[in-house]
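J.: this one's structure only:
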């Protein structure tokens, strides 16, 4: 213990002749070693603000860890799918148009593998379903030998077109979320909360400076009576005017930085921007799901009609056979 006290005293004496940064470093080291006699306490309201800001920061980090996936087009694209360059060359709508004008199996095949007209098609789950459905539809069409069209092939082609529309709706949702939610939350995390962190660091620097000044002043002017034991009852502090002025200056700076940090933290906590951004996230999701429901509602009766017609034809063929 005597060694620690000696070390602490040596830090105090060295601290008199060093820069403010080094002085704060010495003060911090003394506190970590338990050698600081006094440590200025932060106001309870300030500490409460710090806790709330820390919680808000964690919320942003946790939510962005998940929702940042909206920035990656292929977040729902199945990993086991192996699609070729030709598969991704044209949209399903373009391929259907080309297929409608094909008169031979060779022309139909050429339509399916037509060279790209623009950038590769999106890698989303719905787009992948669309491409798989169209390819499946053509397989059935090519092998169909009966009268009329194969009902399943027809249904799959219609499902392919609808799935592509669903994929486009999902991409529209993602674009809205990126611009109206992710951008805002990233700004709060990387700008507003960073300002709060910087302000809090300034408070800690001011506190360490204040405590180092106090420690140095006490260490320089502490006087103990010749016949008195060294305790709180017989210890007096006689500060020189210069030391008192230095302490007051450090106290003023501490108060100024604390008040500024309080203002910054309150502004971060009170701003409605995060909640507004979250509302935009929900609105984008709602719009997407409503659009999806509308698209599927258009398709469902068509598929059901094809199913009913096929079942009726099936029953009739069985009756005729019997």
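T.: Cool, the structure landed. Everything numeric in this text was worked out from a predicted model, so none of it was measured.

J.: Going by C-alpha atoms from here, please, whenever you check contacts or count neighbours.
T.: Fine.

J.: Show me the residue at the heart of the chain, geometrically.
T.: For the chain, the residue nearest the mean C-alpha position is residue 64 (1.5 Å; C-alpha atoms, centre = their mean).

J.: can you pull the contacts of it?
T.: Applying C-alpha atoms under 8 Å, 6 or more residues apart in numbering, we find residue 64 in contact with 182, 185-186.

J.: Determine the set of other helices and strands touching the one helix or strand residue 275 maps to.
T.: Residue 275 belongs to helix 273-321 when assigned by DSSP states H and E. Other helices and strands packing on helix 273-321, by 3 or more C-alpha pairs under 8 Å, 6 or more residues apart in numbering; DSSP states H and E, are helix 151-177, helix 183-187.

J.: Put this next to the first one:
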């Protein structure tokens, strides 16, 4: 029985402030309140900055979260089979180098996977398409065909670019997305909770003021000592929660983590584009050389004709 009574008292003690705050909030929404305790200008300014920071995180994360999706640039219109995704381009080229007949070459292209299926990225898809094209030309040509050779080299380079893109994505996930999600879901949530505590303290204070004013028939000078003490206690709680929220919001706004994370995002993108540039820079003169040789051969054959 004592436990039941204790529970009833605890429930009543926790429910009453909630009911008072709710009633005060409803009155404010209905415009039935003449006065409302004002928040400090510094606090209001910090709220605006925190809200802006939250929106920035939400908007950029809504886009950059695609870096967690391997196939974000994979063409939706192509259809690749399980065998197409079976082996890496490097493995297929190695198998093709040992093929002695069209049947063996086809078997090399469709060899079962040695590990997990190959990535579905735009560059990997280009690589697979280029290698298939290379072998189709080679199988229907007599001798070495320069276009088939160029396509095979392009396939190998495209696969390398695709792997560089996956490396970029992994870096962005660990160094940018993780950090910004932590700021959004932890640091900014702490600020939201602190602000909620301030709002609750203000509603409580204003509800107590309104109740005591009603009891004194609008004359605050006639308040009893107990009533004054209750108001002062609510004011102290409001001030304390406000100071705590200011501290939390300043900490969220001053932390260098978001900017550090953004620098990591840019660094990962830079490294990827740098690596792609290096790969294609090595490939371009090789293909240019094949093209020059083919043109020279073509002109020579036309002159002979």
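T.: Cool, got the structure. Computed from a predicted structure; not experimentally measured.

J.: what's the TM-score here?
T.: In this superposition the chains share a TM-score of 0.94, using TM-score structural alignment, normalised by the length of structure 2; 291 aligned residues with a C-alpha RMSD of 0.9 Å.

J.: Which of the contacts of residue 64 of structure 1 lies at the shortest distance from residue 267 of structure 1?
T.: Of all the contacts of residue 64 of structure 1, residue 185 has the smallest distance to residue 267 of structure 1: 15.1 Å, by C-alpha to C-alpha.

J.: I'd like to know how many residues surround the aligned partner of residue 289 of structure 1 in structure 2.
T.: Residue 289 of structure 1 maps onto residue 273 in structure 2, with residues paired by TM-score structural alignment. Look at residue 273 of structure 2: counted by other C-alpha atoms under 10 Å, it has 16 neighbours.

J.: so who does residue 273 of structure 2 touch?
T.: If a contact means C-alpha under 8 Å, 6+ apart, then residue 273 of structure 2 has no contacts.

J.: What residue in structure 2 is paired with residue 48 of structure 1?
T.: Matched by TM-score structural alignment, residue 48 of structure 1 corresponds to residue 45 in structure 2.

J.: ok, the closest residue to residue 287 of structure 1 other than its chain neighbours - contacts?
T.: Spatial nearest neighbour of residue 287 of structure 1, excluding adjacent residues (C-alpha to C-alpha, 6 or more residues apart in numbering): residue 173 at 7.5 Å. By C-alpha under 8 Å, 6+ apart, residue 173 of structure 1 lies in contact with 284-285, 287-288.

J.: Kindly give a single ChimeraX line that selects the buried subset of these.
T.: Per 16 or more other C-alpha atoms under 10 Å, the buried members of these correspond to this ChimeraX selection:
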select :284,285,288
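
J.: Out of the contacts of residue 173 of structure 1, which are shared with structure 2?
T.: Retained in structure 2 (both residues aligned by TM-score structural alignment, their matches' C-alpha atoms under 8 Å) from the contacts of residue 173 of structure 1: 284-285, 287-288.

J.: what about residue 180 of structure 2, neighbour count?
T.: By other C-alpha under 10 Å, 22 other residues sit near residue 180 of structure 2.

J.: which residues sit in contact with the counterpart of it in structure 1?
T.: In structure 1, residue 180 of structure 2 lines up with residue 185, judged by TM-score structural alignment. Neighbouring residues of residue 185 of structure 1 by C-alpha under 8 Å, 6+ apart: 60, 64, 274, 277.

J.: change it to 7 Å
T.: Residues near residue 185 of structure 1 by C-alpha atoms under 7 Å, 6 or more residues apart in numbering: 60, 274.

J.: Trace the residue nearest to the centre of structure 1 over to structure 2, please.
T.: Residue 64 of structure 1 maps onto residue 61 in structure 2, by TM-score structural alignment.

J.: How about residue 143 of structure 1?
T.: Under the alignment (TM-score structural alignment), residue 143 of structure 1 pairs with residue 140 of structure 2.

J.: Can you get me a residue count around residue 181 of structure 1?
T.: Applying other C-alpha under 10 Å, I find that residue 181 of structure 1 has 27 neighbouring residues.

J.: coming back round to it: the strand or helix carrying the match of residue 64 of structure 1 vs structure 1, average offset?
T.: Per DSSP H and E, residue 61 of structure 2 falls inside helix 41-64. Following the fit onto structure 1, the mean deviation recorded for helix 41-64 of structure 2 is 0.4 Å by mean C-alpha distance after the TM-score superposition for structure 1.

J.: Likewise for stretch 188-206 of structure 2?
T.: With mean C-alpha distance after the TM-score superposition for structure 1, stretch 188-206 of structure 2 departs from structure 1 by a mean of 0.2 Å once superposed.

J.: likewise stretch 272-289 of structure 2?
T.: Mean deviation for stretch 272-289 of structure 2: 0.4 Å (mean C-alpha distance after the TM-score superposition for structure 1).

J.: Residue 12 of structure 1 contacts residue 217, doesn't it?
T.: No. Contact criterion C-alpha atoms under 7 Å: residue 12 of structure 1 and residue 217 do not qualify, at 9.5 Å.

J.: Distance to residue 251 of structure 1 added to the helices and strands packed on helix 273-321 of structure 1, as JSON lines?
T.: Formatted as JSON lines, those follow (distance: least, C-alpha to C-alpha, whole Å):
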{"stretch": "helix 151-177", "distance to residue 251 of structure 1": "47"}
{"stretch": "helix 183-187", "distance to residue 251 of structure 1": "34"}
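
J.: most tightly surrounded among those helices?
T.: Among those, helix 151-177 has the highest mean neighbour count (mean count of other C-alpha atoms under 10 Å), at a mean of 21.

J.: got the contact list for stretch 69-85 of structure 1?
T.: Residues from elsewhere that reach stretch 69-85 of structure 1 (C-alpha under 7 Å, 6+ apart): 123-125, 174, 178.

J.: Tell me how far the counterpart of residue 148 of structure 2 in structure 1 lies from residue 109 of structure 1.
T.: Matched to structure 1 by TM-score structural alignment, residue 148 of structure 2 sits across from residue 153. The spacing between residue 153 of structure 1 and residue 109 of structure 1, counted by C-alpha to C-alpha, to the nearest Å, is 15 Å.
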